[in-house]
Structures are given as C-alpha cells and as structure tokens.
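# Let's see this in three dimensions:
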Amino acid sequence: MTGQKEGVGREFWRVSLEDLAVAMETRQSEYGNPDEPLKFKIYRGRPRRPLTTRVPRELTKVTALDEPALSTLLRYGYGISRQEFDTNGTWPYHRMVASARCLFGVQLYVCLADGVYHYDAPHHALVLLREGDHRRLLTRASGTTGAVPEAVLVLSGLFAKTAYIYRDYAYRLCTQEAGLLAGNIDLVARAMGLWAHVHHQFVDEPVHKLFGLDADEEPALVVLPLHFPGNTRAGIRRATVPRSGSALAATIDPIDPEVLSGGLKVAQACPTLTEVNRASLRTNTATFAAAEPGAHGDSRAPGAVGLPLPSADVPRIDLAEVLRARDSGPGVFRPVASRVDGVELWTRLARVRTGVTSDAVPAGGSVPLEIYLTVGDLSGIPAGCYRLDQDTRALRPAGPADTGTDAITAIERVTIPGPVFQHMNAVVHLVGDRDWAFDTFGDRGYRVISQEAGLLAHRVCVAAAAQGLSGRIVNAYHAEGVRAALGLTERRHTPVFQILLARTGPGGRVIVPVEPEAVE
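Model (predicted):
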C-alpha cells in the first residue's frame, strides 16, 4: 500500500480541502431536515452498567482502572459537559471536546476484561454488547504484542449523525472529531497515570464484528489501548507475525444489537464518502506502514531568524477545570477586546506535541504537522505570522515579509464570512503534508492526517482555554489563500485546521453546566 500516487483518498483530499464550493454543494439545511437522526445513539434491550456520578473535580493519578477511575476517565474523556439554549436551539448539547454543530458523530466503545460496551454519554452508563475479554484480539488487530491493556477504547464514526447535514463532506468532519476525541482521551488518561497509544492502523473486519458495527455506516476510526507505565516497559511492540483480518474475525460470533438512531443510509446517500471509506479499509497487518523520520517535505522558510522562546512562569493547569470551561464561542464568533499574555500562550503551544504516542509518528521523529500562529492582539509578541519551530520552539517569521499588523486581516480575507475578526487575539493553522500522508498510508492517509491534526487541535484548544480563550475550529476557508497568507510555496503543504482564538461573550446563550456529584 505504500508509495501509492493516486487514489480516491487523494482526490477526496483535493475536493474537501481545496474546493470548498464543490465539497459543500450537497449540504442540507440543519433546520427541519427529515433525515435528522436522534441526538444520541441508544441501544434497546441490552444490559446496562450505570457509572458513578461521584467523580473528582481534579484529575489525579490512579493505581487501578477500577469503577471510580473508569467513570472519571469516561466522564472527562467524552462526557456531556453542558447544555446551551439560544434563539435557534438547534445544538443544545456540548461535550468537553468540540463536535461539528454538536452532532456527536463519533461514538465511544470500551473493551474491558469482562465485556465489550458502548458508552452512553447522556446517561453516563455502559451498555453491554458482548461478554468476555477481547482486549487481546484488539491488540492483535492493531498489529502489536506485549502486555494486555487495562482497557481498549475504540472511536467510531457514525456517519449519519453528521451526513444528514453535510453528506459526503461528513467524512472530513468525523475524522477530525475522532482526532479531537483521541487527543482528549490521551490528555485525561495521562493525568490519571495511564498511557495511551493512538492506533490509526488496524485490520477493520474483526473490530467491526466485535462491536457489531456496519463498515459503511459506522466504521471504527481509532483504537486506543490504555496501559499503566509499568506495562509499557514490559514491551508493547509491533508484532512480527502478520495477522489476517478475516482470520481474526472468524474467532468472533456475530452480534446484531437493536439500535435507535434514525437518519439516512449513508451507503445510499453519500457515494463519495462510502468510496473513500471503503478504500481506507485494511485486511492484513502486513500492509501496515511504518512512518519514516524525515520522509516529508519541510514547509519552513530557510534562514528565517526567529523569536527565541523566553523563559515564562506558566501556571499549572487543572485539566478537569479547563475541560469543563472549554468553549468554542457563541454561534457567531465575536471576540471582545482583551489583553492576553502571548508568551504564556506561545509556551503552552510549544508543548502540545509532547508525549503523544501514535503509529503515525516516526521512530525518533514527529508527525509532519506544522503549527502556524498568526498574531493579532497578544502581549509580548508583535502582530504578524509565525511558524512554531518544532526543534527550538522559537517563532519563525512566516508569510509575506510586509504583512505585519495586517496578518490577521489576510486570514480574514480568505475565511468565508461569518466570524468577526475585530479584536481577534490569534489564529492557529495546522499544516499537513498531503504527499507524506498518501505516500505512507495509501487511501488511509486521509483519516490518519486528519485525526493526527485533530489530536493536536484539541491540545491547542485546551492551551487556549487555560487562559480563558475560546477556540473555534473553522473549516470554511480557502486553502490557496491561506497558503499565500502563511507563505507556503508547495501545494503538498495544506492547512488542515484553522482555529480562531479569542475571548468571547455569551452571544445570547444561556449555558447550563451538567455537573456530576463531585468528590472533593
């Protein structure tokens, strides 16, 4: 699969990131759409395991993934954080992780020693899908060997949840959201003393069969085994014996649980999405690619003199508090004038890559995603466009040499009208290498780079939230215009995420936190 130059994934990349008008031409109204699914996926007639609502208000390290620890992990990793009521009232539910229009297209499944479950977020409960310990099967499907994980979490894309508005474009949104959630679960697990490995590569058939998923309607997107650090030292490594997906699937009895969800049939309504998704599926671990360090083109401008990162006393964040407060801003993103410590934000952004373990990260290297920071109003950093140097953590000047204070305006010009840019503190772009993704992972490359970017995007939003900033992920931009504003000269370097950072007002919203009964 490596070395593929053409494929449906590459073409979908071109359309969904380079030709926004075509990508959105089948978009439906979100008001009164008869294809609208239920807000949440609900299983009927399955045993339920309620989780305790008494969770700590601060995340601390645990020594066992017992029921209280599992409840805390799921609550902060995926749970519902608040309801919002505004004049439209169309997207009332919010998690601690951003979701396109708050439709929650990505589902969370949990594999424990005693069974396989779906996480029912609104009721904070686990729904039993099958009994037995299947954790080892999932590690085999991921092409690894070693100690058995404490648990394996699986994120799937229930496409109909998002496709009822966005049709084929839902593939981009669901893979982005899977990355955002993987990034959050990684942060929460780390704060609790657990280690997560992000697997974008796995043989799909046994994973789908294990959870009773339809590969067209709700494919698995990410597999996340969780270990305590002692187990990782015991040797979690890539298996040397290839595993056949069909052989692993043959060891599992089929299940067909009854589900209430509603919505359209994606395989019929979204032919392009279905084609791209099918092309990404893998049947044998022998086809898995190993990302190579230095195998991607460099987007940085040669010889640019940068701003070295000053020493800054950055306050430690209470992750649980920050996640409860994290916000994407009101329906119309309207910044309010404020002074934000730019050096503190810069310091936090320089740390967003640390500690992530993923099969998209080369040995001794990092995934080819660059962080660009366009500064509007931040204290300690002159207005302008910068690239965050991965090695030195310096800010290197980027974009046209004469941009300066007009850098934010340049980004506004290439963003579809909607957000207000006056008083914008900063805009972050995550720039991915298209050729690296597809040359390394074939048609699965689309989801790999989209999910890796989502992982970093969530960390950017958490870094901003630690300083009281809203982080609004915006896909409505012209990629070629963003390239020019950032000084990118090759089409392979593509802005995958655009994140607006600013302090915002309530915007007419009434916000009701969904607070558990907390353990102090």
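# Please make it C-alpha for all contacts and neighbour counts, starting now.
Fine.
# Pull out the buried residues from stretch 52-65.
Buried residues in stretch 52-65, counting neighbours by 16 or more other C-alpha atoms under 10 Å, are found at Thr52, Thr53, Val55, Pro56, Arg57, Leu59, Thr60, Leu65.
# so the third one sits right up against Val519, yeah?
In other words, Val55. Yes - because the distance of 5.5 Å satisfies C-alpha atoms under 8 Å, Val55 is recorded as touching Val519.
# Columns distance to Trp91 and secondary structure on top of the buried residues of stretch 52-65, output as CSV?
Putting these into CSV (distance: C-alpha to C-alpha, whole Å; DSSP: H, G, I helix; E, B strand; the rest coil) gives the following:
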residue, distance to Trp91, secondary structure
Thr52, 27, coil
Thr53, 24, coil
Val55, 26, strand
Pro56, 28, strand
Arg57, 26, coil
Leu59, 28, coil
Thr60, 32, coil
Leu65, 33, coil
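# and for comparison, fold this next one:
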Amino acid sequence: MTGTASTARPAEVTASDSPFPMALWSEAVCSRRAIPDTLASGAPAPGTTDPDQDPLPAGPRLPLAPPPLRLPPAPGSPAGLADPAVLAALLHYSYGLLQHDPTPGGRPLHRAVASARCRYPSELTLVTPEAAYRFDALHHQLVGLDGSSAARRPPAPGSSAFLVITSRFARTARLYGDYAPRLCAQEAGMLLGAVHLVAAALGLRARPGADLGTLLGLCADWLPGTGEHPMAYVELGSESRSVGGPATPRTDGPAWLPPDLASVLRARHSGAAIFDPDPVPAPAQLLPDLGAALADAPFDDFSCHLLVGRVTGTEPGHHVHNGGRTRLVYDGDPLPLLEQIGQTEGRVSVNFRATACTAYIAVRRGEAVAKYGADAFRRLHLTAGAVAHRICVVAARHGLCARVHNGYDAARAAHLLGLSPDEETVLFQVALGTARPSASFRVPVVF
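From the prediction side, this is the model:
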C-alpha cells in the first residue's frame, strides 16, 4: 500500500473536480456569504441530511492501551508504534476524546483539536504496508478497514506507517451548509499540526505531507467512494532512538515542547460560546513561547501577525512573525485595527477590548493558486491550520483560552495588516484571553 503511494504521480486537480472549487475563496474566505441563515438558530442547513447517522466502521476492533498521563509515556523506552503506550498516546493526544461537558444544552464531547461547534468531521486512519486502521476516538480503539487477517492484529514492529487525515464534509454541512468545506479544511490543518507535535513529543520522526498524488495513493485501498475527502498525511519513521525525559533538549524535533504537554492538551479550551474573556494580562512568557512555537511549525510559508493588547511586560502593539523570526511593526493600542478587521455583518462578535492577544495567520494565496490551482485551498489551510493549533497549545500552556473565529473581514485585514495586495490572505483569526468563571464545567475523559 505504501509502495503504491510512494510512486504515485502528483495528481492535477481542476476547479470542476476539486472538493474545494475556486468560488470558495470569494464565498467563504473573502466573505461569509456561504453561511446559511439557519445557523444562528442551530437549525439544519437547507438540503442537508443528518450526518449523525454515519455508521461506524464494521471491521475488526483492536482495543488500544490506556492513554498515558504524560508524554512520553516511558522515558528511555524505544520510540516506535510497536509500543502500545506510544501508539495509544499518539492517537489520543492528537485527536482523542479528552473532555466531557455535562452542562445541559451544551456540547458534551471535546477532542484534542478545536472544531466548529464540535462537529469533528475529520477522520484519522493509520495506514501500514499490511492494512489500514481507523481511529475510533469515542471507544479509544482501532478498527480494521478490511477483513484481511492483517487488519485483525496490531501494526508490526518496525513497520513504516502513515497517519492519513480525511474529512466528512456532511457532518459540518448540516449546520454550515456550503461554508462547511472551509471549516473542514481548517480543522484538517489543525489536526495535521496536532499529530506532528505529539509525534515529536513521543520521539517519533514525523514528516507532514500535502502532496496529492501520495495522499490519493495512501487512500486508494480503503477510502469510501463518496462522502469522505482526503486531506493530508503524516509519515511516521520507524524506531530509531530512545525517548529522553520530558525536558530533554531535542535536535530533530520542535524546539518548543512544554514538559507538561499532555496536561496542556487536556486543558486546551476554546472559551465560552460568546468569546468575552476576563480583561487581565497574560503571562510575560506568552510571546516568547509563541515565537518559539511558530518558528518550528511544520511548514514555513506563512506569516503570523500578533496584535498584542494585554501581556505582562509588553507594551500594546503589532508584531509579525515570518521567516522564523518575530519583529515589532509598531507600538500602540491595536484595538482600532481589531475592531475594524473583526467587524462583519455590521457587528464585532469578539470582545477585543478584553483579549490578551489576537493572531492573524496569512498565506501567499496568489502564488499557491498559480502553482496548484483549485488544490491551493486545501494546501494553504493545512499550512495555516497547523500554525493555529500551535497557537492554541501555547495559549493553554499559559492558562488561556484560544478561539478560532472566522468573524473577520479578509480584505480589510490584508489592508490594515500591510499584506501584499492580491497575494497574501488571512485564513485564521485566533483570539487569546483568560476565561471568565461560568456555570459550565468540564471533566476529563479516562479510558
């Protein structure tokens, strides 16, 4: 299976056969026209079916080891998927079920990655040369996607493997209609970033990939004919070294790896339904950690604009990260810019007066569209999404909530942030702040 993928030619995608038609840029990024009027009431979008009826895979089930409470689970042990604790930790802390909110009328299940209204359209599949296994986060199990004998046993020690990300647009489209492909692409990018970060913490060699030919080759033997779209993959290296302690310096992985990454991921929070944080300063270490995390993102073709409002020891201002470095653009209160950028449909839907920092992740859309055509939409959202997840993790490390919020004007953002006209586009707005006390609460999920 992986041999087929490695020799596959890059596929050409046209606007007519891509799940991301070129019109999405104008309908779902440069405007929000694709959002149905029914979203405000929570009613299903017109013409959609109930995705909650999606059947679970019917193949043989392989229970995973209980997720460890720390990453790595056993310092000094070989780093490889043949270790049941490593495999369980990789899947659980990348896309597993981490929190339960029993508040009546709320969204009860929360995974390791942010998702629009907790629809979780992404699927995570472990692909080895012998078989493919779907991760069932609700039951913390692997499910063989074919009836072969190989699918009935765990991956062989030392075998190469890929984690493949696919997306079921219908799950999100039930509420968001034609806006769903953008949200699904954003989540796929964040999940790609999550797998990369957790794999590095476990001592695994991880290479995120977006090449369409390789992706289609990896999916050829098991992906359903309709309803599920290939998005990205992470190639996982075979066992090659031992995992150090949580604070051991790393030479082949991200430099920013908090020693308590597992507890940070369990604490990640997107905030209340209306993002109205407590107006208190964030810790001084927030900005250095953001700079370090952004510098080691899996892709480097992005810029991140940080509009700082309330961070201890830092004056309000506009900072930009690109080329692996963060620099100050100007000093001064960013609130006027934030409220201009964040005004859509005649209102500002985030209380920027109380946020600690707001990040805008921009990509070079003109260059990518010229090179990849319709497939640029998927590729660029993978890049920006991986960065957005790192920002969410840094926020959680410092006790902050991070809200991915698409309520911004992309053209106005490009102009006010000084982006290259007709070339750069903002794909993510991430607001960081301290959550106010509320009546809702979350409890950890333990398998």
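# quick revisit: what touches both of Val55 and Val519 of the first structure?
Residues touching both Val55 of the first structure and Val519 by C-alpha atoms under 8 Å, 6 or more residues apart in numbering: none at all.
# Of the buried residues of stretch 52-65 of the first structure, which is the nearest to Ala464 of the first structure?
Within those, proximity to Ala464 of the first structure (C-alpha to C-alpha) peaks at Leu59, which comes in at 19.0 Å.
# In the second structure, what residue corresponds to that closest one?
Alignment of Leu59 of the first structure against the second structure is given by TM-score structural alignment, with Pro72 as its counterpart.
# Can you tell me what Pro68 of the first structure aligns to in the second structure?
Superposed on the second structure with TM-score structural alignment, Pro68 of the first structure falls opposite Ala85.
# residue contacts, that match?
Ala65, Pro66, Pro67, Pro68, Pro73.
# Helices along the stretch 251-400 of the second structure, start to end?
Taking DSSP state H, counting those that start in this stretch as the criterion, the stretch 251-400 of the second structure contains helices spanning 261-267, 286-295, 335-341, 365-372, 376-397.
# again with the stretch 51-200 of the second structure
If you assign secondary structure with DSSP H, counting those that start in this stretch, the helices in the stretch 51-200 of the second structure sit at 84-95, 169-176, 180-201.
# Let's have those helices in CSV, adding distance to Arg134 of the second structure.
Supplementary listing: those in CSV, determined by distance: least, C-alpha to C-alpha, whole Å:
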stretch, distance to Arg134 of the second structure
helix 84-95, 10
helix 169-176, 17
helix 180-201, 15
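# Minimum distance to Leu257 of the second structure: which of those has it?
Nearest to Leu257 of the second structure, of all those, is helix 180-201, at 6.8 Å by C-alpha to C-alpha.
# Okay, the residue lying farthest from the centre of the second structure and Leu307 of the second structure: tell me how far apart.
In the second structure, the residue that sits farthest from the middle, by C-alpha atoms, centre = their mean, is Ser149; the gap is 33.2 Å. Taking C-alpha to C-alpha, to the nearest Å as the measure, Ser149 of the second structure and Leu307 of the second structure are separated by 54 Å.
# Give me the spatial nearest neighbour of the counterpart of Val350 of the second structure in the first structure, chain neighbours excluded.
The equivalent of Val350 of the second structure in the first structure is Pro419 (alignment by TM-score structural alignment). For Pro419 of the first structure, ignoring the flanking residues on the chain, the nearest one in space by C-alpha to C-alpha, 6 or more residues apart in numbering is Phe333 at 4.8 Å.
# wait, what's in contact with the one you found?
If you count contacts by C-alpha under 8 Å, 6+ apart, Phe333 of the first structure has them with Gly418, Pro419, Val420, Arg472, Thr504.
# hang on, isn't the second one packed against Arg334?
Yes - counting by C-alpha under 8 Å, Arg334 is a contact partner of Pro419 of the first structure at 6.4 Å.
# Neighbour count for the two, which is higher?
Arg334 (21 against 18; other C-alpha atoms under 10 Å).
# Any figure for the gap between the equivalent of the more buried one over in the second structure and Cys401 of the second structure?
Using TM-score structural alignment, the equivalent of Arg334 of the first structure in the second structure is Asp276. Plainly put, Asp276 of the second structure is 10 Å away from Cys401 of the second structure if you go by C-alpha to C-alpha.
# Quick check: neighbours shared by the two?
Counting by C-alpha under 8 Å, 6+ apart, the common neighbours of Asp276 of the second structure and Cys401 are Ala435.
# ok, how many other residues are close to Leu109 of the second structure?
Leu109 of the second structure, neighbours per other C-alpha under 10 Å, totals 17.
# List the contacts of Ser99 of the first structure.
Counted by C-alpha under 8 Å, 6+ apart, Ser99 of the first structure has contacts Gly105, Glu177.
# Please apply the same query to Phe377 of the second structure.
For Phe377 of the second structure, the contacting residues are Phe20, Trp25, Val369, taking C-alpha under 8 Å, 6+ apart as the criterion.
# between those residues, which is closest to Leu97 of the second structure?
Nearest to Leu97 of the second structure among the contacts of Phe377 of the second structure is Phe20, at 28.4 Å by C-alpha to C-alpha.
# Tell me if I'm right that the closest one and Arg379 touch.
No - in this structure Phe20 of the second structure lies outside contact range of Arg379 using C-alpha under 8 Å: 10.6 Å.
# shared neighbours of those two, anything?
Looking at what touches both Phe20 of the second structure and Arg379 (by C-alpha under 8 Å, 6+ apart), there is no common residue.
# Could you give the number of residues near Leu38 of the first structure?
Leu38 of the first structure has 13 neighbours, counted by other C-alpha under 10 Å.
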